[in-house]
Structure formats: C-alpha cells, structure tokens
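> okay, structure incoming, though there's no sequence with it:
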C-alpha cells in the first residue's frame, strides 16, 4: 500500500506497519551525520594516539568542546546547491558553527573579502550566470590565494573533484574530499 499525503510525505506499509518515508529519512540522516562525527573523532584520536598516554586519570576531551570561537569568524560555504548537504549543515549549525552561503565564485569572493572567515568550503563545479563552470571551485581558490595564503580551503566534491585533487592542492586547496567524515575533520582542524 502506498499513500501520498498532503505534506508530500510518502507512507508505505510493510508487514502491516506504516512507515513514513520523510520522517524515517530525516531520522536516518540525523543518525548518519552523528555517526560521521563520531568516526571523525575516533580517527582524530587514533592519529594523535602517540601523544596520549592512557591511564586511569587521562580522559580524551569531547571534540565538540574543542571548537572555540566558532560563532565569530565562521565558515564560508560556496555551493550552487547547498541543499545537497542540508543534514550536515544543520548538524554543524546545531554545534554552534556560523555558516554563510554563496552560490557563485564572485559572490563568494566578495563575501570573503568583506568578512572574516576561518575556512572556505566549496564545490568544484557550479552554474554561474547560466553558464556551467566545471572548475568554479578552482577559480575561487586562485582568487582567494592572491590575497590570503593561509585560510583553509576545502573542495567538497564528487568523484570528478577527487580526480583533480593533486592539481587543486597545488594551486592552494588545503584538502579535497568527497567524504563527510573527512570534511568534519577539516572543519575541526580549521577551527582549533
């Protein structure tokens, strides 16, 4: 049985149980983001294990407590489809992170110049002024690096971005990833 409600939430019945797909998707997405954050924390702990001596008195601080000064000087996220990352963005905002959005290279660059950001996240390709620019993220890196060599810039893109990772890092990307876990780790590092 398939029912479409007024709110566009699809309901399906499986083994006599009604499942609301929208609600279930929302809950699963929240749980996935939480797991990604926890995995990023575990990876950071493992990477720094040589500096940690475990005994009965040693505790590992919660990664969420390490993000300081996160309201001021937040993240500039340049992406023509930020809704593709809505669950991750919502989770970061719930942690108190300030995230400003831009949908184009030029607007993103102007926001960067006029604001104070501790990090830039950008997709690789964007449609700008009706034209497909498959390397808009590269263009943004080049513009930003002309005036700031230190702000972390992460290209958060799909498989095509990963194929160009070496080139993007050569011109100034701090990291190139298609992984939410790696992105969370990059954000934590940038905001330390």
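The structure has been received and is ready for your questions. Quantities reported herein were computed from a predicted structural model and do not represent experimental measurements.
> all contacts plus neighbour counts: C-alpha atoms, from now on.
OK.
> ranges for the strands of this structure?
Secondary structure of the chain (DSSP state E): strands at 2-4, 10-14, 17-20, 75-78, 99-102, 119-122, 126-128, 131-133, 153-156, 175-177.
> now these in a markdown table, please, with extra columns for mean neighbour count.
Shown next, in a markdown table, are the strands of the chain (neighbours: other CA atoms under 10 Å):
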| stretch | mean neighbour count |
| --- | --- |
| strand 2-4 | 12 |
| strand 10-14 | 14 |
| strand 17-20 | 13 |
| strand 75-78 | 25 |
| strand 99-102 | 18 |
| strand 119-122 | 26 |
| strand 126-128 | 17 |
| strand 131-133 | 12 |
| strand 153-156 | 26 |
| strand 175-177 | 21 |
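> ok, and here's another one to check against it:
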C-alpha cells in the first residue's frame, strides 16, 4: 500500500511539468515567431515599448545601478558622518524629451516610488506645462538636442534652462542625455542648470538631493 501511495505522489508530481512541457511544445512556433519579429509591445509607465526596447533599457539601467552600488558601498566604508537627507519631498517632475519612450523605464521607476511625472515633447510644450501647473514642479528634466517646431535644435536643453531662469531662479533643472550632453557641462552650469548626466542612477541621485522620494519619505 505504501509503495502504491508513493507511486501516485510521484505521478502527480510529474503531471504539471509534463503539462507545461506539452503547452510549450504546442506554442513553440508562435513563441519563435514572436521572439523573431519582436511582434508585441508592453506598456511601461505612460509609454508603449516593444519587448526589445524594454529589455535594452532594463539591461542598461540595472548595469548602471550595479556599478553605482559597488562604488557607493566602497565610499560608505570611508564615510564617517553621512550628510543629512533633504527635508522636502519630491512630488512632481516635468520631463521634456521629444522621444518619451527613451525614458520609459526611468519614468516608471519614478512613478513606482510615488513621483508624478508630466511629459512634454518640446520646449514650448514644457514651458506651457510650467505656466499652467496647478501645483509647482519640484524639478525639471530635459534632453539636450531634440526636434522642435523649426527643426532639430542641438541646444534645446540649454534654451529651456535659459527660458525657465527668466522667471524662475530656484526650480532645479537637469539635463539627461548622451555623451554629447555631458560634454557641455560648463554650458549647462553657465545657463544656471543644476546638473547633467547620461547615467540613470546618477539622475536618481541628483533628484534625491532635491527631495526625498514619497515612498521613502517619513
């Protein structure tokens, strides 16, 4: 009787793996077609990305985070007195980029920790969002070069900073772009921008200096 019971348990344990294997075998042609053509998309935050685009952003961001965590772990061993956390809370961010899907993963991360992200695709649209905001933005993020009404403007980020500073001297403005943007760090500072980076983790570090993220705020 004991041997029979053990046999039934063994067969039951095999049932789900065998069923799963059968399902995969039946769907294998469709799965291969999806992977080959990357034919489906997923929604990330406010944007829709192909699986390949999403995967690329996840890989890039997690690699950056791993590198930064390693550096910070080494630094924390040498730091005796950590600086006090900022007193304000980061509630709202305006993100200006003519291709919002480039930042979909970072936008979703901010939303996941309670930060409202308003997206604009041009300098004029961003300035209108600032003027019409029912509540002030705690920070502004912009790419450097983008398509504007008159064509591509390689200095759109600098233009946005200068226009914001005409009426607002305090809201932090950060440039988030590639190596071409980081090479213009001095120009960003001269326009009274608050920082420029191409690193997702460094961007979050810059935002964290403005205010604590809502999910971690006490």
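Ah, there it is. Just so it is clear, the model here is predicted, and its values are computed rather than measured.
> just to revisit the earlier point, quick one: the strands of the first structure as JSON lines, columns for distance to residue 186 of the first structure too.
As requested, the strands of the first structure are arranged in JSON lines below (distance: least, CA to CA, whole Å):
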{"stretch": "strand 2-4", "distance to residue 186 of the first structure": "40"}
{"stretch": "strand 10-14", "distance to residue 186 of the first structure": "36"}
{"stretch": "strand 17-20", "distance to residue 186 of the first structure": "35"}
{"stretch": "strand 75-78", "distance to residue 186 of the first structure": "12"}
{"stretch": "strand 99-102", "distance to residue 186 of the first structure": "15"}
{"stretch": "strand 119-122", "distance to residue 186 of the first structure": "9"}
{"stretch": "strand 126-128", "distance to residue 186 of the first structure": "22"}
{"stretch": "strand 131-133", "distance to residue 186 of the first structure": "25"}
{"stretch": "strand 153-156", "distance to residue 186 of the first structure": "8"}
{"stretch": "strand 175-177", "distance to residue 186 of the first structure": "8"}
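> who wins for proximity to residue 192 of the first structure among those?
Evaluated with CA to CA, the strands of the first structure place strand 119-122 nearest to residue 192 of the first structure, the distance being 11.2 Å.
> circling back to that earlier point, closest to residue 188 of the first structure out of the strands of the first structure?
Taking the strands of the first structure one by one with CA to CA, strand 119-122 is closest: 10.3 Å.
> with the second structure overlaid, how far apart is that closest one on average?
Following the fit onto the second structure, the mean deviation recorded for strand 119-122 of the first structure is 0.3 Å by mean CA distance after the TM-score superposition for the first structure.
> map residue 164 of the first structure onto the second structure.
By TM-score structural alignment, residue 164 of the first structure lines up with residue 184 in the second structure.
> out of the strands of the first structure, which is closest to residue 142 of the first structure?
Smallest distance to residue 142 of the first structure across these (CA to CA): 10.7 Å, for strand 153-156.
> residue 81 of the first structure -> the second structure?
When the second structure is aligned by TM-score structural alignment, residue 81 of the first structure is paired with residue 99.
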